[in-house]
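Visitor: need coordinates for the below:
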Amino acid sequence: MRTNYVLIDYENVQPKNLALLEAEHFRVKVFLGASLAKLPVDLVTAMQALGSRAEYVRISGNGPNALDFHIAYYIGRIAAEDADPYFHIISKDTGFDPLIAHLKDKGIGCKRSATLDAIPILRSLTEAPRDEQVDGVIEKLKGMPKNRPQKDKTLRTMISAWFGKKLDDASLDRVVGELVRRKVIAVNQGKVRYTLPS
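Guide: Presented below is the predicted three-dimensional model:
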């Protein structure tokens, strides 16, 4: 699968659900304003969970479009290094739209979304039929062989985040129950064991 680069304009959008990006094909860059002094613990913890696939980029200097120019620079740099990238700019700033149109004209995939769960590749999981939702969860778990949740509660929290926290308790129980029924996971005294298909 092609690498999806998620470039977050943190001055504009402060995402709460980075767990949506746990799959191996995501790379995340969070762009921080030069004057930002503190970050929320939830963001830092979620970024740590992504390991080397995530990084902070503190912009140099201030100005009305300083952060936007940094994002544009990284898109150009990555596009020069990766033969088939896809970029997701997470921002409510419509000023990115002319750049996105230009990139598409040059054959480079790029889309702006106002939130993480509006990214098309992620939104499709929430809107998919029930069986495909479970298939999607399995694919995401296969994509994270080194940091799968070891506890049932943590697994449920992660699945909930993948669905943009839109699953009610009954739907979450259904997804986890189907993973057990398919023998993808076994849950014993709150601990999860994986037997994922290759």
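Visitor: only C-alpha atoms for contact and neighbour calcs from this point on.
Guide: OK.
Visitor: ok, the residue nearest the centre of the chain - contacts?
Guide: For the chain, Leu21 is the residue whose C-alpha lies nearest the centre (Cα atoms, centre = their mean; 2.3 Å). With contacts defined as Cα atoms under 8 Å, 6 or more residues apart in numbering, Leu21 is in contact with Val28, Leu50, Trp162.
Visitor: CSV please, covering these and showing distance to Asp82, secondary structure and neighbour count.
Guide: Below are those laid out as CSV (distance: Cα to Cα, whole Å; DSSP: H, G, I helix; E, B strand; the rest coil; neighbours: other Cα atoms under 10 Å):
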residue, distance to Asp82, secondary structure, neighbour count
Val28, 15, strand, 21
Leu50, 20, coil, 21
Trp162, 26, helix, 25
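Visitor: let's see this one next, to set against the first:
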Amino acid sequence: MADNQEKIVHFVDYENVHKHIPIDEIARGNHQRVLLFVGNQQTIPNDWLIVDYNITVIRVGKTSKDNVDFHISAYLGMVHVGRDNSVKFIVWSKDKGFDDLIEHLKSRKRRIERKEPRKPKKITGTPSKKVIKPAVEKKKIVEEKPETPQGKIVPPSIKQVGSRVVEILEKTAPAKRPRKQTTLQNQLEHWRPGIKFKHTTLQVINWLTQKQHIVITDDKVKYNF
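Guide: Next comes the predicted model:
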């Protein structure tokens, strides 16, 4: 069921736009949701796995031409049926092949548009002294400013970490999930920078076991989802 606060749904063609979308702007808050469509062999950036991001990963099962596009088109139709017309859709892709479908959905009273992310501009030339000097002074002021408790980042709780891990694993094809506890622990370490958790991998696995998301027998992992 859709969240009543949801105002925007972002459909991200990761195969097409890669990491150039403003993920920190579009993935935060209950008012918007990101549906991230990734190819079978693609890897999601670790820094996109943080608990604060409202991202659902949809990974295609096979590698074939336009397979990701077909999935996006299918989800556009399904989500359109399940959302009020006040909810806006944004398709993040440079593929103009979506434009005809977008026009069709507009005729169905859907607020929808396609956006192409801007690539970061390359800085050329040598900055003048007038530009450098204020920047150095500003940095110096920041460094001398005493640290306050408000500035500290609170790491996610074990429940938040475990729930995020379950969400990621649910979106992973069963054949590609870690089958052994040691492999799962290695995978958790790989996700650590993105989820930003401080717990040990064993603590996370114990939480998953206690909540009956997984069962471990002789180092073999069975998933209950």
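Visitor: counterpart of Asn30 of the second structure over in the first structure?
Guide: Using TM-score structural alignment as the criterion, Asn30 of the second structure maps onto Glu24 of the first structure.
Visitor: which parts of the first structure are helices?
Guide: Applying DSSP state H to the first structure gives helices spanning 41-49, 66-81, 97-105, 120-127, 130-142, 152-162, 169-181.
Visitor: now those in JSON lines, with distance to Val57 of the first structure?
Guide: Converted to JSON lines, the helices of the first structure look like this (distance: least, Cα to Cα, whole Å):
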{"stretch": "helix 41-49", "distance to Val57 of the first structure": "12"}
{"stretch": "helix 66-81", "distance to Val57 of the first structure": "9"}
{"stretch": "helix 97-105", "distance to Val57 of the first structure": "20"}
{"stretch": "helix 120-127", "distance to Val57 of the first structure": "24"}
{"stretch": "helix 130-142", "distance to Val57 of the first structure": "26"}
{"stretch": "helix 152-162", "distance to Val57 of the first structure": "24"}
{"stretch": "helix 169-181", "distance to Val57 of the first structure": "35"}
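Visitor: residue ranges for the strands of the second structure, please.
Guide: 8-13, 32-38, 55-59, 88-92, 112-115, 214-217, 220-223 (DSSP state E).
Visitor: what's the angle from the second one to strand 88-92?
Guide: Counting by axes from the mean of the first three to the mean of the last three Cα atoms, to 10 degrees, strand 32-38 of the second structure points 30 degrees away from the direction of strand 88-92.
Visitor: strand 32-38 of the second structure vs the first structure, average distance?
Guide: For strand 32-38 of the second structure, the mean deviation from the first structure after alignment is 0.6 Å (mean Cα distance after the TM-score superposition for the first structure).
Visitor: who's in contact with that strand?
Guide: Applying Cα under 8 Å, 6+ apart, the external contacts of strand 32-38 of the second structure come out as 6-15, 26-27, 44, 54-60, 68, 71-72.
Visitor: if you set the cut-off to 6 Å instead, what comes out?
Guide: When contacts are defined by Cα atoms under 6 Å, 6 or more residues apart in numbering, strand 32-38 of the second structure is touched by residues 6-15, 27, 54-59.
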